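Engineer: Quick one: sequence plus predicted model below, questions after.
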Amino acid sequence: MAHILITGSSDGLGLMAGRLLVGQGHAVTLHARNDQRAAHARAAVPDAENVLVGDLGSLDGIRSLAAAANAAGRFDAVIHNAGIGFREPRRVQTVDGLSQLFTINVLAPYLLTALMTRPGRLVYLSSGLARSGDPDLSDPQWTDRRWSGTQAYSDSKLFDVLLAFGVARRWPDVLSNSVEPGWVATRMGGPGAPDDLDQGPVTQAWLAVSDDPAAMVTGRHFYHRQERFVSAEAQDATLQDALLDYCAELTGTAI
C-alpha cells in the first residue's frame, strides 16, 4: 500500500485518479482549494485517507499546503495534478503580483516539491499543448506582452515537463516524470474533447505506484502508459536549470 497525495483532486482527473488508487487499496490524500470543495471530495471518495485544504493561487497558500502535507507524514508519491486552463480572457494577477496561471500551474508544483518531505515518486501533469510551449523566461508573467491564454497555458505545460526533468536530474533517488493525460472531457477540457476520459487518470496513477519496470524510470514523459517524445528544449539541462532558478528567485526557496 502506497501513501499518495494528489493536488487539485476535488474534481476532474485528480478526483478520478484518487478513486482509481483507493480502489487499488492505496492510502490517498486528496486536496481542495477550500472547505466547500473539500467536503465534495470527501463525499465523492469516502474511503480517501484525508483531504487537505490549501489555495494554490498564492505563495502563502502553497506554503500552507506543504506544511499540512508534511504534518500528515511522508508520502510515497505526489501527483501534481492541480492546474487551470487557457480560457481566461486576460492576465489575472495574484496577491503576490504574479500571473495566476503561472502560479498555479508552475510555481505550486515547484514550491511543493521544494518544501515537502521528499517522496519516492513525483508525477507532474502536463499537456499535449506543451509541444507549442515557449521556454523563454524573459516575460513568463506576461507583464510586457499582450495576453494569450492559450500560449500562456502551453508555456506552463512545457515548464511542467522542464520541472519534472530538472528535478529528476537533481534528485536521482526520486522517480520524477511528466504525463499528458490527453484532451479529455473534464471541466477544463470541455464537453467536446476527443480523447478517452477513462484513460485520463490511468498513467499518473500507474507512475505513482506501479512496480512495472516501464514505470520505474525517471526524467521521462508519458501518454497512456507509453513514453512519448518531447522537444529538445524540454530535455535541455540549461533550460531546466533556468526555470528552477527562476522559481527559486520568485519563491525564495531552492530545490
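Structural biologist: Everything's here; your move. Residues are numbered from 1 along each chain as shown.

Engineer: alpha carbons only for contacts and neighbour counts from here, please
Structural biologist: Noted.

Engineer: Would you indicate which residues of stretch 193-210 are buried?
Structural biologist: If you call a residue buried by 16 or more other C-alpha atoms under 10 Å, then stretch 193-210 has these buried ones: 197, 199, 200, 201, 202, 203, 204, 205, 206, 207, 208, 209.

Engineer: again, but for stretch 75-94
Structural biologist: Neighbour counts using 16+ other C-alpha under 10 Å place 75-86, 91, 93-94 of stretch 75-94 among the buried residues.

Engineer: Can you pick out the most distant pair from these?
Structural biologist: Farthest pair in those (C-alpha to C-alpha) is 76 and 91. Separation: 35.7 Å.

Engineer: Can I get the buried residues of stretch 193-210 in JSON lines including distance to residue 62 and secondary structure?
Structural biologist: As requested, these are exported to JSON lines (distance: C-alpha to C-alpha, whole Å; DSSP: H, G, I helix; E, B strand; the rest coil):
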{"residue": "197", "distance to residue 62": "29", "secondary structure": "helix"}
{"residue": "199", "distance to residue 62": "29", "secondary structure": "helix"}
{"residue": "200", "distance to residue 62": "25", "secondary structure": "coil"}
{"residue": "201", "distance to residue 62": "23", "secondary structure": "coil"}
{"residue": "202", "distance to residue 62": "26", "secondary structure": "helix"}
{"residue": "203", "distance to residue 62": "25", "secondary structure": "helix"}
{"residue": "204", "distance to residue 62": "22", "secondary structure": "helix"}
{"residue": "205", "distance to residue 62": "23", "secondary structure": "helix"}
{"residue": "206", "distance to residue 62": "26", "secondary structure": "helix"}
{"residue": "207", "distance to residue 62": "24", "secondary structure": "helix"}
{"residue": "208", "distance to residue 62": "21", "secondary structure": "helix"}
{"residue": "209", "distance to residue 62": "25", "secondary structure": "helix"}
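
Engineer: try this one side by side with the last:
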Amino acid sequence: MARILVTGSTDGIGLETARTLQQRGHDVVFHARGEERATALDDKPEVLIGDLADLEQTRELGRTAGAFDVVIHNAGIGGQDERRVTGDGIERTFQVNVLAPYVLTALMPRPQRIIYLTSGLESVGVADLDDLQYERKPWNGMQAYSDSKLHDVALAFAVARLWPEVLSNAVDPGWIRTKLGGPNATDDLPEGAETQVWLATEDGDALVTGRYFKRREDLRPNPAAHDVHFQDGLLAACAALSGVTLR
C-alpha cells in the first residue's frame, strides 16, 4: 500500500484518480482549493487544503503536507478568456498550472514517484522564457494553456534529470468529459485516470522516468521539453517568482 497525494482531487480527473487508488487499497490524501470543496466530499477522506492561485498558501502546503510515496500533480485550470493576475501579481494560468507544482515539488519531501498532468496541447506550446506570463505579447488563453502544459512536461523531465532516484513522468489524460474538458470531449473519466494510476502503483513498464505517456503509450513530446537550457530557464524563473529553489 502506498501513501499518495492527488492535487485538485475534489472533482473531475483528480477525483476519479483518487477514488480509483482508494479502491485499490492505497492510502490516498485528497487536496482541495478551500474548505467548502473539502467538506463536499461525501466520505470525508483525509484532505489537504490550499489555494494554488495563492503563493503563500502553496508554500505552506508544501512545507506542511508531509511525506508521500507518490505525488500526482493533477490540479490545473483551462484556457482563460482574458489575462488575469492573482493576488501575487502572477498570471493565473502560469501560477496554477506551472508555478504551484514547481513549489510543491521543491518544498515537499521527495517521493518515490511524481506524475505531472499535461495535455496533448503541449505539442503546440511555445518555449518563450522571455515572456512566460504574457506581459508583452497579446493574450491568447488557449495558447497560454498550451504553453503551461509544455512547461509541465519540461518540469517533469527536469526533475527526472536532477533527481535520478525519483521516477518523474508526465501524462496526457486525453480529452475527458469533465467540467474542464466540456460535454463535447471524446473520452470518459476512467480513461482519464488510468495511466496515472498505473504509473503511481505498478512495477514493470511503469518503473521509468523522464517519459511522456498517454494511455500507457510512451510518446514523443514537444522537443522543447527535452531542452536542458529551457528546463533550467523555467526552473530559474519559477525560483525567482516563488522564492523557492528546487535543488
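Structural biologist: Arrived safely, thanks for sending. What you see is a predicted model, and the numbers here were worked out from it, not measured in a lab.

Engineer: Now the TM-score, please.
Structural biologist: The TM-score (TM-score structural alignment, normalised by the length of structure 2) is 0.97; 246 aligned residues with a C-alpha RMSD of 1.0 Å.

Engineer: Contact partners for residue 177 of structure 1?
Structural biologist: The contact partners of residue 177 of structure 1, taken as C-alpha atoms under 8 Å, 6 or more residues apart in numbering, are 122-124, 161, 164-165, 168, 207, 217-222.

Engineer: which one among those residues gets closest to residue 183 of structure 1?
Structural biologist: Using C-alpha to C-alpha, residue 222 is the member of the contacts of residue 177 of structure 1 that lies nearest residue 183 of structure 1, at 14.0 Å.

Engineer: out of everything not next to it in sequence, what's closest to residue 2 of structure 1?
Structural biologist: For residue 2 of structure 1, the nearest residue in space outside its immediate sequence neighbours is residue 26; the separation is 5.2 Å by C-alpha to C-alpha, 6 or more residues apart in numbering.

Engineer: buried sites along stretch 67-75 of structure 1?
Structural biologist: 69, 74, 75.

Engineer: How much space separates whatever residue of structure 1 lines up with residue 104 of structure 2 from residue 118 of structure 1?
Structural biologist: Residue 104 of structure 2 maps onto residue 112 of structure 1 when the alignment is built from TM-score structural alignment. Between residue 112 of structure 1 and residue 118 of structure 1 the distance is 10 Å, computed by C-alpha to C-alpha, to the nearest Å.

Engineer: Settle it for me: which of these two has more neighbours?
Structural biologist: When residue 112 of structure 1 is set against residue 118 and neighbours are counted by other C-alpha atoms under 10 Å, the residue ahead is residue 112, at 22 against 19.

Engineer: I figured the more buried one hits residue 66, correct?
Structural biologist: Yes: between residue 112 of structure 1 and residue 66 there is a contact under C-alpha atoms under 8 Å: 5.6 Å.

Engineer: neighbours around the nearest residue to residue 48 of structure 1 once chain neighbours are set aside, how many?
Structural biologist: Using C-alpha to C-alpha, 6+ apart and skipping the chain neighbours, the partner closest in space to residue 48 of structure 1 is residue 28 (5.2 Å). Neighbours of residue 28 of structure 1 under the rule other C-alpha under 10 Å: 27.

Engineer: and residue 28 of structure 1, that's in a strand?
Structural biologist: Yes: the assignment for residue 28 of structure 1 (DSSP: H, G, I helix; E, B strand; the rest coil) places it in a strand.
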